[in-house]
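Participant: got a predicted structure here, sequence first:
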Amino acid sequence: MAIDRSIIGQETGRASLLMTRSRLRDFAVATGQRDPIYTDLEAAKKAGHPDLPVPPTFLFGIGMEDPDSAGFLDRLGVDLRFVLHGEQQFSYRQVAHAGDDLTVVSTVSDIYDKRGGRLEFLVQDSVVTNQHDAIVAEMRSVLVVQHPDPAAVAGEESNR
């Protein structure tokens, strides 16, 4: 089933998250950040930061803090088994730090298809702002929705 293109321009999610040192340290360790500015407050301050900086790709996860982050896909009738993360882009305006309260607002900016409609691409643009309403970053995410042959899906489900 094709994704309803009338959702282009609609907000798909909004989430806010306070940047805490422990959360930022955990993310830095989990993602293998080797620069001590991400885990050591003294190193961050020596490098000119007021606190631990937010690691570069951390912003992507803020939107997932919304318990309904994939709910809009479900409401569109998209089967999450056939969704892939296709692409992610970041455009940073300023560095965020521990203590900042960041908000991510996402909207659908485009939907297009390939392979005769068997693959649909849903483009989401997100804006990250801080507690002062200053833009921290802009992000673009592309989700790929596969529309497999219905007979193949039915056969797969009967084999369970």
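Facilitator: Structure's in. What do you need? In this text, all values refer to a predicted model and were calculated from it rather than measured experimentally.

Participant: every contact and neighbour count from this point should use C-alpha atoms.
Facilitator: OK.

Participant: which residues of this structure fall in helices?
Facilitator: In the chain, the segments counted as helices under DSSP state H are 21-30, 41-46, 58-62, 71-75, 150-158.

Participant: what's around residue 80, how many residues?
Facilitator: Neighbours of residue 80 under the rule other C-alpha atoms under 10 Å: 12.

Participant: put this next to the first one:
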Amino acid sequence: MALKIDIQGMVWRYPEPYIVGHEQIRQYANAVKAYDPTSHSLEAAKAAGHDALIAPPTFMSIFAVMIQRHFFQHNDVGFETLQIVQVDQKFKFHRPIKAGDALIGTLYVLSVDERFGADIVTTRNTLVDQHDELVMESFTTLMGHEGDNSISAGWDPKTGQVTRKPVVHDESADGAENGEAAAQLDEPESIRAAD
């Protein structure tokens, strides 16, 4: 197991509250094509019984990514975060996220296990508001594998994409004269039909 099992039971609190603003909600709702009027119009939100704009349910993913990234930047868990894949996630909303919320995020490492050569981590993530009331909780399962090139990712400068192939660095390629190694991806072999 490449993963450090002593992280089980760990609690990680994001250092600052995430302040939810009206314009953030509107911009996010437009970006994800969430056209519910309670996410765009304060009058519509009030008519629906709310005192502020209501964020679409997936809005919390902005803060969730910040919390998870912060956790992995500050904790050596035993493998590279690039080799971590999210395999499951569940959400439980206790109330909608709304403009004016000052959300505090906490990550709890519930379990650490090894299955089929992969390390499995399950976390519980909570968001509480400025009144210490639970707004949302999620349960996330992450899988990581150390040292297997089949799941390596590499940056392809030609396409600007991250690929799931190992990157081979060739120092003799263009750019090497400046001390920079040029990244090249292995090309797949051509298959020709027999005559």
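Facilitator: Here it is on my side, so go on. As the structure is a prediction and not an experimental result, all values here were calculated from the model.

Participant: let's have the helices of structure 1 in CSV, adding distance to residue 122 of structure 1.
Facilitator: What follows is the helices of structure 1, written out as CSV (distance: least, C-alpha to C-alpha, whole Å):
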stretch, distance to residue 122 of structure 1
helix 21-30, 27
helix 41-46, 37
helix 58-62, 16
helix 71-75, 10
helix 150-158, 21
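
Participant: any chance of these in CSV, plus distance to residue 102 of structure 1 and mean neighbour count?
Facilitator: Listed next are the helices of structure 1 as CSV, based on distance: least, C-alpha to C-alpha, whole Å; neighbours: other C-alpha atoms under 10 Å:
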stretch, distance to residue 102 of structure 1, mean neighbour count
helix 21-30, 13, 16
helix 41-46, 20, 16
helix 58-62, 8, 17
helix 71-75, 21, 13
helix 150-158, 40, 10
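
Participant: among those helices, which is nearest residue 115 of structure 1?
Facilitator: helix 150-158 (15.6 Å; C-alpha to C-alpha).

Participant: which strand or helix spans the nearest residue to residue 155 of structure 2 once chain neighbours are set aside?
Facilitator: Leaving aside its chain neighbours, residue 155 of structure 2 sits nearest to residue 162 (4.6 Å; criterion: C-alpha to C-alpha, 6 or more residues apart in numbering). In this structure, residue 162 of structure 2 sits in strand 161-163 according to DSSP states H and E.

Participant: distance from the chain centre to that strand, please.
Facilitator: 17 Å (C-alpha atoms, centre = their mean, to the nearest Å).

Participant: ok, the residue nearest the centre of structure 1 to residue 97 of structure 1 distance?
Facilitator: In structure 1, the C-alpha nearest the mean C-alpha coordinate belongs to residue 60, at 3.8 Å (C-alpha atoms, centre = their mean). For residue 60 of structure 1, the distance to residue 97 of structure 1 equals 15 Å [C-alpha to C-alpha, to the nearest Å].

Participant: repeat for residue 154 of structure 1
Facilitator: 49 Å.

Participant: try residue 37 of structure 1
Facilitator: In terms of C-alpha to C-alpha, residue 37 of structure 1 sits 11 Å off from residue 97 of structure 1.

Participant: overlap in contacts of the two?
Facilitator: 52, 53 (C-alpha atoms under 8 Å, 6 or more residues apart in numbering).

Participant: all strands of structure 2, in order?
Facilitator: Assigned by DSSP state E, the strands in structure 2 fall at 11-13, 18-19, 84-93, 102-115, 118-128, 134-144, 154-156, 161-163, 167-170, 182-185.

Participant: with distance to residue 43 of structure 2 added, can I get those strands in a markdown table?
Facilitator: Output for the strands of structure 2, formatted as a markdown table (distance: least, C-alpha to C-alpha, whole Å):
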| stretch | distance to residue 43 of structure 2 |
| --- | --- |
| strand 11-13 | 35 |
| strand 18-19 | 21 |
| strand 84-93 | 23 |
| strand 102-115 | 22 |
| strand 118-128 | 26 |
| strand 134-144 | 23 |
| strand 154-156 | 46 |
| strand 161-163 | 42 |
| strand 167-170 | 53 |
| strand 182-185 | 54 |
